[in-house]
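Asker: Sequence and predicted structure, then a few things I'm wondering about:
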Amino acid sequence: MTDPAPYAAIALQLTARALDRLTDRGVASAHILAGIAEMDRRLAASAGFVAQYGGCPVRLVVLPEYLFTSYPARVSVADFAAVAAVDIDGPEYAALGRVAAERAVFLAGNLYERDRHFPGIYFQTSFVVAPTGEVVLRYRRLNSMFAPTPHDVWSKYLDIHGIDGVFPVADTPIGRIAAIASEEILYPEIARAHALRGAEIFVHSSSEIGSPLATPKVIARRARAFENCAYVVSANTAGIAGTAMPLASADGHSAVVDYRGHVLAEAGAGETFTAFADIDIAALRAQRRKPGMTNQLSRQRTELFVPVYSATQIQRADSLLDEAGAVIVPERDHFARVQAEVIERLAKEGLI
């Protein structure tokens, strides 16, 4: 295995723009494409400055969560899928591919997308586009409070996409990349599953509260980096425009964290590229191959936990499949009702 030379990564902190008030798919797509064009201008200027400032070429850029659409707060699952969720072969991914090719970067981000096998719903998808313009990683968020996930259609999803489509890791010339979506950074199992499949870099697209206090996500991304001996490149939004929520409610503290859990760079508030740092995959691999107490990944005893996990069911699979295996398009309150039922069951079982 040839180790890549050190390179720079940017967590590009930009403002998300809400599309949930739109009702026309063509208009929504035009807005997304305009957002991609604007992002490209910011990316080009930012990457040029970083390369001059630090000397290493920029080869990885991570965008915030749902940058081009924001989240679907006021519309139904079916309506948002019809209007604002993109297709895997649509013009939006083609535009992102052109950006990655023109700027010679691996471009990571997050969109809501449709899957023809699951009509009427969408998945929140983290992607990585290579400098060839090809999408080399497509990860669908597995734990969400307000949106469908692969686990909600698990039996059918696994048959179609397999476990490689659930926990994908892209083996690229800049290292092995996996994605973690938003609050999933709080779930250590998701990062660990990717690490056990070889991931060295976690690209984390997020839209979260920025605070001078140590928020749960700030703490978690350092923990996920250290315990998996992996880099975390975490891009937050610079606020969300087009909603009634105050603009800067989800703003700031994009960061690059190294495999020791050290924060290499962190942004303040507003639109900025200042969360950038060098990535040294050769050093990471050397650390992973060195015996010692701090090499936690090699000290895992995964068999210990199999009986506990396999015997414990919390959120049940297939909540959006009927008895015939057809997709149930949920109302927005479905997800809260499922959680309430889980809490009630766990309480009856004496687990909480």
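Answerer: Everything's here; your move. Numbering: from 1, shown residues only.
Asker: CA atoms for contacts and neighbours, from now on please.
Answerer: Noted.
Asker: which residues in the stretch 151-300 of the chain form helices?
Answerer: For the stretch 151-300 of the chain, the helices defined by DSSP state H, counting those that start in this stretch occupy 154-166, 188-196, 216-228, 281-288.
Asker: Can you mark which positions in the first one are buried?
Answerer: Read it as helix 154-166. 154, 156-157, 165-166 (16 or more other C-alpha atoms under 10 Å).
Asker: Same check on the shortest one?
Answerer: Judged by neighbour count (16+ other C-alpha under 10 Å), helix 281-288 contains these buried residues: 281, 284-285, 287-288.
Asker: ditto for the third one
Answerer: The neighbour-count criterion (16+ other C-alpha under 10 Å) identifies 217-218, 220-228 as the buried residues of helix 216-228.
Asker: Between the buried residues of helix 281-288, which sits nearest Leu196?
Answerer: Closest approach to Leu196 among these (C-alpha to C-alpha): Arg288, at 12.3 Å.
Asker: From His194, how far off is the closest one?
Answerer: 15 Å (C-alpha to C-alpha, to the nearest Å).
Asker: Kindly report the same for Gly162.
Answerer: In terms of C-alpha to C-alpha, Gly162 sits 15 Å off from His194.
Asker: Same check on Ala78?
Answerer: From Ala78 to His194 the distance is 31 Å (C-alpha to C-alpha).
Asker: what about the longest helix along the chain, distance to the chain center?
Answerer: Counting by DSSP state H, the longest helix found in the chain is helix 25-54. Relative to its parent chain, helix 25-54 has a centroid offset of 18 Å by C-alpha atoms, centre = their mean, to the nearest Å.
Asker: try this one next to it:
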Amino acid sequence: MSSFRAAAIQMRSGVDPQRNAADLAGYVAEAVSKGAIYVQTPEMTGALQRDRKALADVLRAEEDDIIVRTASELAAEHGIHLHIGSTAIAREDGKIANRAFLFGPDGKIITRYDKIHMFDVDLDNGESWRESAVYAPGSDSVVAALPFARLGLAICYDVRFPQLFRAQAVAGASVLTAPAAFTRQTGEAHWHILQRARAIENGAFVISAAQGGVHEDGRETFGHSIIVAPWGEILAEAGHADPAVIVADIDPSLSAAARSKVPNLKNARPFGLVIQSDDGQSERQSAAS
């Protein structure tokens, strides 16, 4: 597959989807001016809103969502593949999806992905999050077969589950993604390590657009949108938390080269798990997925 230029847009989404949609249009135009034909935005592009009632007030079904509509128009206007890292969508069953969208150059939706792993954590500074109290998790991983590469979709906390990315790589994805709204605390500790690890262990590019800075709802996100090569080199990074557009040239053949040097995807073997106690007793289990 041919090389292409990718862009990751770093945003500081507020609570108003209309204002965020207007900002999105400007960032996409900047990415296109830099030669990008694949453009990715962060998790929760449409709004970052901790207050559940306020979120419910701006929540819309997919066909009525302003970010979905704006992204479709922008993809068609610029003739690009536009990947909305995610936005909150009202599902038909009354629940909420943290949903990614990938639009083609004709403005049509190629595929969707609902975040599988919910960010339910309690951090050292008293910061606590319960995504499962608001969002319904997805159940299917998604790989999009695009003209220039197979692209694996994921969202933020998914990056901590390497088996998800391994399955996408085995399915032929040479580009993996993890658009995010990482907290500042977890980002400072783990962001770069996780991004580079997913690239190295899968011999794949990783593109992760991020939210950054202090948001209207009071949260603080890490920023540092990043594009990593299959050998682990950082090709581009926003080295801060301010809004930005970063770009890098992606050559899928470098993924094949990395996988031929270290063919761990092919060399993987099934295994069981034995728990051995000091009294000589043992218990055999299936390996964790």
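Answerer: Received the coordinates, thanks. Treat the numbers as computed from the prediction; the structure is a model and nothing was measured.
Asker: Map Ile32 of structure 1 across to structure 2 for me.
Answerer: Aligned counterpart of Ile32 of structure 1 in structure 2: Pro17 (TM-score structural alignment).
Asker: count of neighbours near the closest residue to its match other than its chain neighbours?
Answerer: In space, and not counting its chain neighbours, Pro17 of structure 2 is closest to Gly46: 4.9 Å by C-alpha to C-alpha, 6 or more residues apart in numbering. Here the number of neighbours of Gly46 of structure 2 (other C-alpha atoms under 10 Å) works out to 29.
Asker: Same question for Leu43 of structure 1.
Answerer: Other residues close to Leu43 of structure 1 by other C-alpha under 10 Å number 21.
Asker: So what does it match up with in structure 2?
Answerer: Looks like Leu43 of structure 1 aligns to Val28 there (TM-score structural alignment).
Asker: For Ala244 of structure 2, see how far away that match is.
Answerer: 11 Å.
Asker: shared neighbours, those two?
Answerer: Ile9 (C-alpha atoms under 8 Å, 6 or more residues apart in numbering).
Asker: name the element Ala336 of structure 1 belongs to?
Answerer: helix 334-348 (DSSP states H and E).
Asker: In structure 2, which residues correspond to that helix?
Answerer: So helix 334-348 of structure 1 sits over no part of structure 2, by TM-score structural alignment.
Asker: With adjacent residues omitted, what lies nearest to the counterpart of Gly239 of structure 2 in structure 1?
Answerer: If you follow Gly239 of structure 2 across to structure 1 using TM-score structural alignment, you land on Gly268. Using C-alpha to C-alpha, 6+ apart and skipping the chain neighbours, the partner closest in space to Gly268 of structure 1 is Gly252 (5.1 Å).
Asker: List the contacts of the one you found.
Answerer: By C-alpha under 8 Å, 6+ apart, the residues touching Gly252 of structure 1 are 13, 209-211, 236-238, 267-270.
Asker: So among these, which ones count as buried?
Answerer: With burial judged by 16+ other C-alpha under 10 Å, the buried subset of the contacts of Gly252 of structure 1 is 13, 209-210, 236-238, 267-270.
Asker: And the residues you listed, which is closest to Arg337 of structure 1?
Answerer: Among the buried ones among the contacts of Gly252 of structure 1, and counting by C-alpha to C-alpha, the member closest to Arg337 of structure 1 is Ile209, at 25.3 Å.
Asker: How many residues are close by the residue nearest to that closest one when sequence neighbours are not counted?
Answerer: In space, and not counting its chain neighbours, Ile209 of structure 1 is closest to Ala250: 4.4 Å by C-alpha to C-alpha, 6+ apart. When neighbours are counted by other C-alpha under 10 Å, Ala250 of structure 1 registers 23.
Asker: can you check Thr272 of structure 1 too?
Answerer: Counted with other C-alpha under 10 Å, the neighbours of Thr272 of structure 1 add up to 21.
Asker: That one and Ala255 of structure 1: what is the separation?
Answerer: 11 Å.
Asker: swap in Lys156 of structure 1?
Answerer: 36 Å.
Asker: And Ala178 of structure 1? What does it align with in structure 2?
Answerer: In structure 2, Ala178 of structure 1 lands on Gly152 (TM-score structural alignment).
Asker: State the distance from its match to Glu30 of structure 2.
Answerer: 24 Å.
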